[in-house]
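Enquirer: Based on what follows, work out the 3D shape:
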Amino acid sequence: MKLYYKAGACSLSPHIVALEAGLDIAIEAVDLKTKVTETGANFLEANPKGSVPALALDDGTVLTEGAVIAQYLADLAPASGLIPAAGSLGRYKVLEWLNFIATDLHKGFSPLFNPATPDDYKTVAKQNLDRRFAYLEAVLADGRSYLTGETFTVADAYAYVVLTWAGKVGVDLAAYPKLSAFFTRVGQRPKVQAALKAEGLLAA
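Expert: Take a look at the predicted model:
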């Protein structure tokens, strides 16, 4: 398998999941402006959407959409506990979190990365994110280590990656101590550190 990625983008989430699952996976960086990979390949041939992540399977099939790829990878290693069994309530709770992160958190950051976004709207976007952070703070206030309890799941990997963007757009998590502690806790996991190093985001 090969994961197409851009360092620090949402593709970092399935990269973390793959390492946490102990899967043998290759990675190939993509220049999202030129749509050319680090080997000189035309990325649009692998993923016509032009976005990362994309996962090329050994049979030539290509999966896209980070939350889906993370589920697929986790299901390849059920003993990892990264996602509960299909049909279980625990599975749907993790999927609930994946959808919240994708639609409320991930997309909430999008206007802040767009240089064309008016400053007034950026202020509104930050206020919207603050409400999402407050919700996460309240959930974590019961002392749980991760979003669904004491087991690290694909949802935690995705949430962590999105939260790494906060400092890049001038959003301060200091007002949310439980959320900040969660961010630090996930960031210290050995496989998370390994993914960051592999993408050049952390000194080797």
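Enquirer: CA only for contacts and neighbour counts going forward, please
Expert: Noted.
Enquirer: Could you pick out the longest strand of this structure?
Expert: In the chain, with assignment by DSSP state E, the single longest strand is strand 26-31.
Enquirer: Show me what counts as buried in stretch 175-182.
Expert: For stretch 175-182, a neighbour-count test (16 or more other CA atoms under 10 Å) marks 176, 178-180, 182 as buried.
Enquirer: Which member of those residues is positioned nearest Val154?
Expert: Closest approach to Val154 among those (CA to CA): Phe182, at 14.3 Å.
Enquirer: Pull the residues that contact the longest strand of the chain.
Expert: The contact list for strand 26-31, computed with CA atoms under 8 Å, 6 or more residues apart in numbering, reads 1-7, 36-39, 43, 52.
Enquirer: Let's see that with 7 Å instead.
Expert: 1-6, 36-38 (CA atoms under 7 Å, 6 or more residues apart in numbering).
Enquirer: likewise stretch 3-23?
Expert: Stretch 3-23 is contacted by residues 26-30, 52-56, 66, 69-70, 73-74, 77, 80, 154, 157-158, 161-162, 191-192, 195, 199 when judged by CA under 7 Å, 6+ apart.
Enquirer: Helices along this structure, start to end?
Expert: Counting by DSSP state H, the chain has helices at residues 12-20, 43-46, 66-75, 89-100, 107-113, 119-140, 154-163, 177-187, 190-198.
Enquirer: let's see this one next to it:
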Amino acid sequence: MKLFYATGTCSLSPHIVLLETGLPFDVEKVDLATGKTASGADYLSINPKGYVPTLQLDSGEYLTEGPAIVQYVADLVPQKRLAPPAGSMERYRLIEWLNFISTELHKAFGTLFHQAPQETKQAARETLAKRIAIVDKQLRTHEHLAGNQFSVADAYLFTVLSWARPLKFDLSGWPAVQAYLQRVAARSTVHAAMVAEGLIKA
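Expert: Got it, this is the predicted structure:
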């Protein structure tokens, strides 16, 4: 497998999950500005959507969209328990959280990264505050987002919430979230993924 990624984006999430599985995989960096991969390939020929992540499967097929990729990877090694069994209520709860992160947190943070009227950005910040409060409430009684087992939802949530610092979005009002981020950051796989992508030093 090969993961196409860009530093500082949501592709960190499947990178973490791949490391959690212990499966062999390669990574290739994408320059989103030029649309070229590190090997000089035209990224749009790989993923016409033009954004990351993209996972090239061993079959040669390409899979896009982070929540789909992390579930696919988790299901390759069910014994790692990165996702509950397909068809179980616990799996649907996981999907529920993945969708919440994607539509309510990822999207709102995305607004802050791009050029937008100040009123739009302020509205996004207010939405984020309400949504992060929901996450904080969950984490007051659970070690991880979908329970007490690290899952693909945690890889995604950690990735998205890590954008708070560069965007100067203050998380101090949510102590459970802060403690959670410290716990997840301490995982060897998370540290390794961040080092590999140049987000932190080894």
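Enquirer: on that earlier part again, can you select the buried ones among the contacts of strand 26-31 of the first structure for me in PyMOL?
Expert: Buried residues among the contacts of strand 26-31 of the first structure (16+ other CA under 10 Å), as a PyMOL selection:
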select buried, resi 1+3+4+5+6+36+37
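Enquirer: now, of the helices of the first structure, which is deepest in the fold?
Expert: Ranked by average neighbour count under the criterion mean count of other CA atoms under 10 Å, the helices of the first structure are headed by helix 12-20 at a mean of 26.
Enquirer: Just give me the mean distance for it relative to the second structure.
Expert: The superposed helix 12-20 of the first structure is, by mean CA distance after the TM-score superposition for the first structure, a mean 0.4 Å from where its aligned residues fall in the second structure.
Enquirer: what angle sits between the longest strand of the first structure and helix 12-20?
Expert: Put simply, strand 26-31 of the first structure runs at 170 degrees to helix 12-20, going by axes from the mean of the first three to the mean of the last three CA atoms, to 10 degrees.
Enquirer: Quick check: buried residues in strand 26-31 of the first structure?
Expert: 27, 29-31.
Enquirer: Stretch 55-66 of the second structure too?
Expert: For stretch 55-66 of the second structure, the neighbour count (16+ other CA under 10 Å) marks 55-56, 62-66 as buried.
Enquirer: separation between the corresponding residue of the first structure for Val190 of the second structure and Ala77 of the first structure?
Expert: By TM-score structural alignment, Val190 of the second structure lines up with Val192 in the first structure. In this view, Val192 of the first structure and Ala77 of the first structure are 17 Å apart by CA to CA, to the nearest Å.
Enquirer: Check Glu38 of the first structure too.
Expert: Distance, Glu38 of the first structure to Ala77 of the first structure, using CA to CA: 29 Å.
Enquirer: now swap in Ala54 of the first structure and tell me
Expert: 19 Å.
Enquirer: And the two? Which one has more around it.
Expert: Neighbour totals were compared for Ala54 of the first structure and Ala77, and Ala54 leads with 24 against 16 (other CA atoms under 10 Å).
Enquirer: Does that one touch Val68 like I think?
Expert: No. Applying CA atoms under 7 Å as the test, Ala54 of the first structure and Val68 come out as separate, 10.1 Å apart.
Enquirer: residues touching the residue located most distally from the centre of the first structure, list them.
Expert: In the first structure, Asp120 marks the outermost C-alpha relative to the chain mean, sitting 27.4 Å out by CA atoms, centre = their mean. Going by CA under 7 Å, 6+ apart, Asp120 of the first structure touches no other residue.
Enquirer: who are the neighbours in contact with Ala141 of the first structure?
Expert: Contacts of Ala141 of the first structure (CA under 7 Å, 6+ apart): Lys178.
Enquirer: quick one: it from Phe133 of the first structure, how far?
Expert: To Phe133 of the first structure, Ala141 of the first structure is 12 Å away according to CA to CA.
Enquirer: ditto for Phe43 of the first structure
Expert: 34 Å.
Enquirer: What of Ala157 of the first structure?
Expert: Note on Ala157 of the first structure: its distance to Phe133 of the first structure, by CA to CA, is 16 Å.
Enquirer: same deal with Thr153 of the first structure?
Expert: Per CA to CA, Thr153 of the first structure is found 19 Å from Phe133 of the first structure.
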